[in-house]
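When you get a sec, could you give me coordinates for this:
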Amino acid sequence: MEKKIRIAIQKSGRLHDDSMRLLKECGIDAGNSRNQLRVAATNFPAEIFFLRDDDIPEYVQDGVADIGFVGENVVLEKNKKVNTVEKLGFGKCRLSLAIPANKRIRSAEDLAGKKIATSYPHILSGYLKKKKIKADIHTISGSVEIAPRIGLADAICDLVSSGNTLFSNELTELETILQSEAVIISNNDLSPALQKILHKLLFRIQSVKRSRNNKYVLLNAPNEKLDAICGLLPGMRSPTVLPLAEPGWSSVHSVITETDFWNIIEQLKQQGAEGILVIPIEKMIL
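Below you'll find the predicted structure:
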């Protein structure tokens, strides 16, 4: 019987859709997963379990699942014995201290002796210990942001994405404790067969991630400017240069990272590049 890797994914919430979309982009067909607790991929040796995100680190530690897609904040809070093997680039958020907008608190040190409400007591206690701040931690689940309004706490420590929830509850961020995103965690004792499947999955995921961060660029360049233009376009190794039918001109093909894109395009135009085409990359294999 073919060995299958068991993947734990959040059954609902902000990471579920992105995790399933990533598997699909990796060419893994999990069929219709709605309202199911377990599905088997039809074209990859994998089974997918849909679980509460808070339970995923423990299930991976205990070997119920071999790997899990989960928020880094959950991994650190649950503090289970698992390996973090890949950051996924989605589900980005931050764990921050926040205070009522009218509080006269200017820094984390001003929270000494205060009450802080949070769903992340492990991370918060480690942060306060590192900063040598003694404060009372009140652990609550859900609706942490209302704690100051009902007199339960002087401040909160909670996840922030856009900041709209804080604003609507008349809270303001004081300090960021942790930057988080979705990660893949694995059991510490994967068999060689499961490690091989994991490496195949990571190869696909890394190819998809690279494609998201890069653009394929085609342009026409006068031959006397080729050296300058190629110097702006390193590509994966070096740009591809092909002669055009029109004498004195060449077609140049390369890859530009998303972060450098507009700056490089402007420089290419200044060097005489024309007919610049920018094409999204579906997969990028190195």
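
hey, let's count contacts and neighbours off CA atoms from now on
OK.

Could you look up the SS state of Lys209?
Under DSSP: H, G, I helix; E, B strand; the rest coil, the three-state class of Lys209 is helix.

how much distance is there from stretch 152-168 to the middle of the chain?
21 Å (Cα atoms, centre = their mean, to the nearest Å).

gap between the two ends of that stretch?
Stretch 152-168 has an end-to-end distance of 18 Å (criterion: Cα to Cα, to the nearest Å).

now what about it, what contacts it?
Stretch 152-168 is contacted by residues 92-100, 111, 114-120, 124, 138, 144-145, 147-148, 172-173 when judged by Cα atoms under 8 Å, 6 or more residues apart in numbering.

Quick check: PyMOL command selecting the buried ones in those.
A single PyMOL command selects the buried members of the contacts of stretch 152-168 (16 or more other Cα atoms under 10 Å):
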select buried, resi 93+94+95+96+97+98+99+100+111+115+116+117+118+119+120+124+138+144+145+147+148+172+173
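
In helices, which of the contacts of stretch 152-168 appear?
Leu124 (DSSP state H).

Just the contacts of stretch 152-168: which are in strands?
93-100, 115-118, 138, 172-173 (DSSP state E).

and this one, so I can compare the two:
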Amino acid sequence: MKLKIAVQKSGRLNEDSLQLLKDCGISIDNGQDQLKAEAKNFPIEIYYLRNGDIPQYLKDGVVDCAIIGENVLVEKGNGITISSALGFSKCRVSLAIPKGSTYKNISDFKGKRIATSYPETTKNYLAKFGIEADLHIINGSVEIAPNIGLADAICDIVSSGSTLFKNNLKEVEVIMKSEAVLAVSPTISTDMEQILGKLQFRIQSVLKGRDSRYVLLNAPNNKLAEITAILPGMKSPTILPLAEEGWSSIHSVVNQEKFWEVIDQLKEAGAEGILVCPIEKMVL
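The predicted structure follows:
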């Protein structure tokens, strides 16, 4: 029995998804232009699919799970469970208008023509404010629509905003923030759930490692209490005596988001020789 997992056929999400599986120790035997591949050392099959098709494959039970953008699930994946957020391929779904247009509030979209690849997401967001608009469904280069007179505005995914800038558009409303997620089919069997559990364990170990840094430092013994209060670690910091009398080495783990803040506090508390290392995986 093999767990069937879908990933995007090509693009950035494909690359990041395969890298995550690789970091989980899963070796995939795939060649160029393959639509399906098996792992050599884990009971899993990889299906390479169009991003927009993945929700239907999940609903139909053709695949057991998928690495997919949350924005696609919101648009097409009603009833599909999100197992966990994966922390990469972050973007947002936003409404944008031509740079020269004035904008006061969401009411400005009333009766406007909006080009989008996300009609359900757009419609549901506007409905929250009681706004009706004329939606033009476009698969592809949505940003060009206002420039050719097809629409007054667009609703599309935004990452850096460079594509909007190149097409003389400005972002005015963020409908939702999105990232890659692990989604699970509503029809997954009990046997496949067990394999999925093992995969989830590996994924969480990798993600925790990515979000953390291993810190080693030297500190005078009379400062240990103050410094260890800054460094809680996974349970508590590891403290080892140094050859130099009156000094100790402290080992701990710091969350990446708070890293520089913690480092500043450690220096003020008297820490020296601070060494920071990446963590490949963290198993708790």
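
tm score of chain vs chain?
Once the chains are laid over each other, their TM-score by TM-score structural alignment, normalised by the length of the second structure reads 0.98; 284 aligned residues with a Cα RMSD of 0.9 Å.

nearest to Ile205 of the first structure, of the ones in strands among the contacts of stretch 152-168 of the first structure?
Ile205 of the first structure lies nearest to Cys93 out of these, by Cα to Cα, at 20.8 Å.

Apart from its neighbours in sequence, what residue is nearest the aligned residue in the second structure for the closest one?
Mapped onto the second structure by TM-score structural alignment, Cys93 of the first structure lines up with Cys91. Distance criterion Cα to Cα, 6 or more residues apart in numbering; nearest residue to Cys91 of the second structure, sequence neighbours excluded, is Ser159 at 4.7 Å.

That neighbour: neighbour count?
13 (other Cα atoms under 10 Å).

Can you give me every residue that contacts the equivalent of Glu181 of the first structure over in the second structure?
Aligned counterpart of Glu181 of the first structure in the second structure: Glu179 (TM-score structural alignment). Residues in contact with Glu179 of the second structure (Cα under 8 Å, 6+ apart) are Gly69, Glu70, Asn71, Ala85, Leu86, Gly87, Phe88, Ser89, Lys90, Cys91.

Sitting in helices, which of those residues do you find?
Glu70, Asn71.

among the contacts of Glu179 of the second structure, which recur in the first structure?
Here is what carries over to the first structure from the contacts of Glu179 of the second structure, by both residues aligned by TM-score structural alignment, their matches' Cα atoms under 8 Å: Gly69, Glu70, Asn71, Ala85, Leu86, Gly87, Phe88, Ser89, Lys90, Cys91.

State the distance from the last one to Ala183 of the second structure.
For Cys91 of the second structure, the distance to Ala183 of the second structure (Cα to Cα) stands at 17 Å.

from memory the match of Cys93 of the first structure sits against Ile175, does it?
No. Assessed by Cα atoms under 8 Å, Cys91 of the second structure is found out of contact with Ile175, at 11.1 Å.

what about the helices in the stretch 101-250 of the second structure?
Per DSSP state H, counting those that start in this stretch, the stretch 101-250 of the second structure carries helices over the ranges 119-128, 162-166, 190-210, 224-230.

Mind reading off the mean deviation between the shortest one and the first structure?
Helix 162-166 of the second structure, aligned to the first structure and superposed, deviates on average by 0.5 Å (mean Cα distance after the TM-score superposition for the first structure).

and that helix, which stretch of the first structure?
By TM-score structural alignment, helix 162-166 of the second structure lines up with residues 164-168 in the first structure.

Return the set of buried residues in that stretch.
Buried residues in stretch 164-168 of the first structure (16+ other Cα under 10 Å): Leu166.

same check, this time on stretch 226-238 of the second structure
Buried positions in stretch 226-238 of the second structure, judged by neighbour count with 16+ other Cα under 10 Å: Ile227, Thr228, Ile230, Leu231, Gly233, Pro237, Thr238.

so who does the counterpart of the first one in the first structure touch?
In the first structure, the residue matched to Ile227 of the second structure (TM-score structural alignment) is Ile229. By Cα under 8 Å, 6+ apart, Ile229 of the first structure lies in contact with Ala221, Leu268, Gln271, Ala273.

Just the buried ones from these, in ChimeraX syntax?
Buried subset of the contacts of Ile229 of the first structure, written as a ChimeraX selection, criterion 16+ other Cα under 10 Å:
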select :221,268,271,273
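
and the counterpart of Ile285 of the first structure in the second structure, helix, strand or coil?
By TM-score structural alignment, Ile285 of the first structure lines up with Val283 in the second structure. Secondary structure state of Val283 of the second structure, per three-state DSSP, is coil.

Quick one: residues contacting Val283 of the second structure.
Ser205.

And it, how far from Gln204 of the second structure?
Val283 of the second structure is 8 Å from Gln204 of the second structure, by Cα to Cα.

Identify whichever of the helices of the stretch 101-250 of the second structure lies nearest to Asn105 of the second structure.
helix 119-128 (11.8 Å).

mean shift between that closest one and the first structure?
With mean Cα distance after the TM-score superposition for the first structure, helix 119-128 of the second structure averages 0.5 Å from its match.

now that helix: which residue numbers in the first structure?
With TM-score structural alignment as the criterion, helix 119-128 of the second structure aligns to 121-130.

same deal with stretch 17-25 of the second structure?
The alignment of stretch 17-25 of the second structure onto the first structure (TM-score structural alignment) spans residues 19-27.

Fine by me, thanks again.
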